[in-house]
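> Need coordinates for the below:
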Amino acid sequence: MSVSLVDLPPAPRTRGPAAPPHDRTVWHINTTAHGGGVAELLRRSVPSHNAAGVPTKWLALGGDAEFFAVTKRLHHRLHGYHDPHGPLGADERRIYAAATAQLGREVLEHVAPGDLCVLHDPQSIGLAPALSAAGIKVAWRCHIGSTEHASPEVRETWEFLRPYLDAPLRCVFSVDGYAPPGLRPGQCVTIPPSIDPAAAKNRALTPDEVTAALRAIGLEEGAQGTGSARSGTATVLQDAPLPPGAEVVVQVSRWDPLKDMAGVLAAFAERIAPRRPAAHLVLAGPEPLDIPDDPEGAEIFAGVRDAWAALPAPVRARVHLVKLTLKDTEGNALLVNALQRRADVIAQKSLREGFGLTVTEAMWKGAAIVASRVGGIPSQLRHEREGLLLADAHDGEEFAAHVLRLLANEGLRERLGDAAALRCAELFLAERELADHYRLYQELRP
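Sure, this is the predicted structure:
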């Protein structure tokens, strides 16, 4: 077990949105400094807090394989996903309690009474009782969840976490309806996540910049050599690069069973590729070895890689797998930006989703989006207004039909993309989320 202070470069000084000075430190605590939406949010928001006059630091918790195996199950279960390992029992409670107790003691070496700790997701809520007992103000931000509270997995997981839920003064959820029954009146608040339009992942890129970024990793035709490629920022598995004029469908996600990369691959190979000869698929995700709190990533990627290798050669030549290193944060962000801007259609065929940051990123770029009607995604974009939503996230035929419809209709792509960019600007940019956080901090001040 370990606790590490994440060192971040400062952001330019700004004025916060009507926030009075905060004389105590705000600590954001999660389990990884790289990979996934929470780390990305903190990498942007912590410097922004400091620039606006709110002293803020970030602690990343390290754990062993047993701890992360349990927390990964908690993650899937809160989404309502079937747990093949069976019920949560005494062993899981012991592992979780022992790990969070030790981590709590180490966190208390950093924080001081009167400080505010924002704990992120189920991995860290176990610290709440010890921190509260030491005079620390505690909020818990849960980025995942489900409105299916009657689901056995969801219900049992909330019962597992129940001993820790009394300590936080506030529980923050990304979507209305994620809060479990039984919390105190006034204990919950909703803060949808946001993106920074000036960040490397979201800033405007010229067509030449997009092409240069993709050629640099060997994905776009015109790079040195052909076939699979490795660079300092990415590894590309392919038979040949994207040719000029290719219609490109992109999904950017973790290698996680809930993101259904394998389902996207199957739908493309069986239903899209035969009908659109110019269509290519790019599946991009982080290098699994760079994410210590995600023990499944390597296994899921291996399954997708094997499915790709088994495709008939003409179809396999139109599918490209990209692993992005997390050791170069700026390079990773620029590549994701370039991939999303090169796409004719961006997919997010999640089986479960807390809140789709990749959907928000695509909206900001004015992309044509096909996404599942699960979790927070319907609160982000609306069917036929800002994108196309799947009624059944498991339905490959419906997914393919939506993608084919968009590829065949440039006017529809532009209409939906323009509406998505406008909605993102109104609801999902960083300034709004910072203001929401300031209100939360003010409520928790003594």
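
> okay, CA-based contacts and neighbour counts for the rest of this
Noted.

> Mind jotting down where the strands sit in the stretch 51-200 of the chain?
Using DSSP state E, counting those that start in this stretch, the strands found in the stretch 51-200 of the chain span residues 56-62, 116-120, 137-142, 170-173, 188-190.

> Need those strands in CSV (columns: distance to Leu389).
Listed next are the strands of the stretch 51-200 of the chain as CSV, based on distance: least, CA to CA, whole Å:
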stretch, distance to Leu389
strand 56-62, 35
strand 116-120, 28
strand 137-142, 24
strand 170-173, 23
strand 188-190, 23
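
> Export those strands as a markdown table, with columns for mean neighbour count and distance to Leu407.
Formatted as a markdown table, these follow (neighbours: other CA atoms under 10 Å; distance: least, CA to CA, whole Å):
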| stretch | mean neighbour count | distance to Leu407 |
| --- | --- | --- |
| strand 56-62 | 21 | 42 |
| strand 116-120 | 24 | 38 |
| strand 137-142 | 26 | 36 |
| strand 170-173 | 24 | 35 |
| strand 188-190 | 18 | 36 |
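
> another one to check against the first:
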Amino acid sequence: RKGIPSKGFLCEKSRVEQRWFVREIIIKMAEISGVGNKAFIDEKIRELRGNGNEDKNIAVELGILTPLRFDKENLPLIFKVPQDPSDIISLKGRIDQLIRSIPRKPTLDDFIEKVPKELRPTEEQIEEVRRLADKLRGLEVTHFNSTKYGGGVAEILHWLVPLMNSIGVKTNWVVVRPKDPREFFPITKTFHNALQGVPSTLTKRIEEIYLKESEYMFEKLSKREKIRGDILICHDPQPLATVSYAEVKKVWRAHIDLSSPQKEFVDFLLPFIEQYDASVFHFEDFILKEIEGKMPIYLIPAGVNFLTPKNMELPSEFCSYVLKSFDIDKNKPIILQISRFDRFKDPKGVVEAFESARSELLKEGLNIQLVYAGNMAKDDPEGGKILSDLISGLGAKKRRLHKREFIPKSVIWRVGEPPYIFIINLGATPLVENALVINALQRVATIILQKSLREGLGLTILEAMCKGKAVIVGNVGGPAYLIKEDGLYGYGVGYKDEKGNLHYSSEETAGKILKCFTEPHKTLEMAQMAQRNVAVNYSAIRHILDYLKLFDDVVKNPF
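Down below sits the predicted model:
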């Protein structure tokens, strides 16, 4: 019923062999239960096929298994229909007021007073932040990354920089700009993929372009006096060489899954990494073995800020307004994935799993819909092709969404009539409007997927969890850490092999989707536990606390 498992001898067999095996199982079960013998089962299968019922589950039809039954009575625990706004003008006024209420320079008191009670930091965390902030007052830190918009790093820096400034640590943010972005970013995307285990070839041309552009950016930033401060923080491989040339204390912050990198790429970047005074990774599995024992290593998982347009509480009426703007049916449960259009986010696998789950639930009279919303990061040249392949494979129909109040200009592709799959290329700017739409979609979703094949952390998972939503994730990298174990803080699918590849089946993911609908009580309990875990271990306060501890060490230690 839940498909071929992703682990074990059966997953290695062909589809024909798998079907034969399942058929033999059904025959044995039929014989044991007294339903009939092999000849009887074969006849029943032929009869079902002859009547055009190939999708029927023969074991259910014969009474060997009970039919799948979603818990209709308790479905409201995980699926609530948002209210329609009675007055659009009044609703817009409420949203404007909510946006104005978000502090531009949040203080620690804001996180105590303005964050919902269930998401507030512990008293111990607040006291420790205050103590270290007083100790480090006047310190200057500069962050370097490769894009202002798109992706988790930029999103974190948008709130981390002002929050650090508000507690007395002067913090700057510099976006590196290569001379030829069309040459540089495809190169760094190759680095990104190879460091996450994708087989790639490091050519002389790749090396030359990376080194040439890195030297150019260093000279340009130096002339403009952008490389300044007591500590420099370099995010990911793009600015790695550029920042390594600076003769001040510096830290390399890796946000990607480095558990099974391609060795030749590590060897090429290693001389630059070794110029840093410390390095930071999300989790222990991501630490590069080549630098262990050579420099201080810190584990700092990313955090989520609850005082932003993307995570603040929203009126149900606004969520309904967003769905109506995209012509999404508010009366049907939504399966949602929010991610960049990236091969590692497995868009095709997401659609296949949804289709499989939907076909089962339709038999029970429940119609679900998929919303896959993302945008293009400026430092990711592959996004356009990934999106194009996805929509062409689905035969989706395009519709442009013009600018509306609180809705950024976007493009939507829809499948079905009425539509049941929505692929949305959401406008990245204005930032506030992009964030509000994502917030609304997450709040109305019944289940949120992050079906990543590789993932450093998975910020959208934390965003879903802080809103009390059930998540289903690829059991790899950061997402595996975030759910801790299957069914504790979320459901995980597949397993990671020694090369870092995720093995899974779309039916396995569909099985987890079905489990949420058949066990809404357990689903809700799991989501509530995850919400508290995020509040304590993955909040903005815990994130800046870890950074302050790092800064304190870097300042007082000569390394």
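
> which stretch among the strands of the stretch 51-200 of structure 1 comes nearest Ala266 of structure 1?
Nearest of the strands of the stretch 51-200 of structure 1 to Ala266 of structure 1, taken as CA to CA: strand 137-142 at 31.8 Å.

> In structure 2, which residue range corresponds to the closest one?
Residues 249-254 of structure 2 are where strand 137-142 of structure 1 lands when matched by TM-score structural alignment.

> How about stretch 365-376 of structure 1?
The aligned range for stretch 365-376 of structure 1 is 467-478, by TM-score structural alignment.

> Quick one: the strands in the stretch 251-400 of structure 1, in order.
Under DSSP E, counting those that start in this stretch, the stretch 251-400 of structure 1 gives strands at 279-286, 319-324, 345-348, 369-372, 388-390.

> Let me have the ones you listed in CSV, extended by mean neighbour count and distance to Gly63 of structure 1.
CSV is the format used below for those (neighbours: other CA under 10 Å; distance: least, CA to CA, whole Å):
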stretch, mean neighbour count, distance to Gly63 of structure 1
strand 279-286, 24, 20
strand 319-324, 24, 23
strand 345-348, 27, 30
strand 369-372, 27, 32
strand 388-390, 23, 37
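
> Mind putting those strands into JSON lines with distance to Pro9 of structure 1?
Converted to JSON lines, the strands of the stretch 251-400 of structure 1 look like this (distance: least, CA to CA, whole Å):
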{"stretch": "strand 279-286", "distance to Pro9 of structure 1": "22"}
{"stretch": "strand 319-324", "distance to Pro9 of structure 1": "22"}
{"stretch": "strand 345-348", "distance to Pro9 of structure 1": "31"}
{"stretch": "strand 369-372", "distance to Pro9 of structure 1": "33"}
{"stretch": "strand 388-390", "distance to Pro9 of structure 1": "38"}
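
> corresponding residue for Thr518 of structure 2 in structure 1?
Using TM-score structural alignment, Thr518 of structure 2 pairs with Ala408 in structure 1.

> Quick one: residues contacting its match.
By CA atoms under 8 Å, 6 or more residues apart in numbering, the contact set of Ala408 of structure 1 is empty.

> ok, it to Ala368 of structure 1 distance?
Separation of Ala408 of structure 1 from Ala368 of structure 1 (CA to CA, to the nearest Å): 12 Å.

> Gly417 of structure 1 now?
According to CA to CA, Gly417 of structure 1 and Ala368 of structure 1 sit 5 Å apart.

> list the residues that contact both of the two?
Gly387.

> more crowded one of these two?
Using other CA atoms under 10 Å, the more surrounded residue of Gly417 of structure 1 and Ala368 is Ala368, with 29 against 24.

> Leu406 is in contact with the more buried one, correct?
Yes - between Ala368 of structure 1 and Leu406 there is a contact under CA atoms under 8 Å: 7.3 Å.

> So for those two, which residues contact both of them?
Counting by CA under 8 Å, 6+ apart, the shared contacts of Ala368 of structure 1 and Leu406 are 345, 413.

> need the helices for the stretch 201-350 of structure 1, in chain order.
Taking DSSP state H, counting those that start in this stretch as the criterion, the stretch 201-350 of structure 1 contains helices spanning 207-216, 261-267, 297-309, 313-316, 329-342.

> what stretch of structure 2 does the second one fall on?
Using TM-score structural alignment, helix 261-267 of structure 1 lines up with residues 347-353 of structure 2.

> in the superposed pair, what's the mean gap between the matching stretch and structure 1?
Following the fit onto structure 1, the mean deviation recorded for stretch 347-353 of structure 2 is 1.5 Å by mean CA distance after the TM-score superposition for structure 1.

> what sits against Tyr489 of structure 2?
Contacts of Tyr489 of structure 2 (CA under 8 Å, 6+ apart): 471, 482-483, 526-527, 529-530.

> I'd like to know how far it sits from Thr523 of structure 2.
Counting by CA to CA - Tyr489 of structure 2 and Thr523 of structure 2 are separated by 9 Å.
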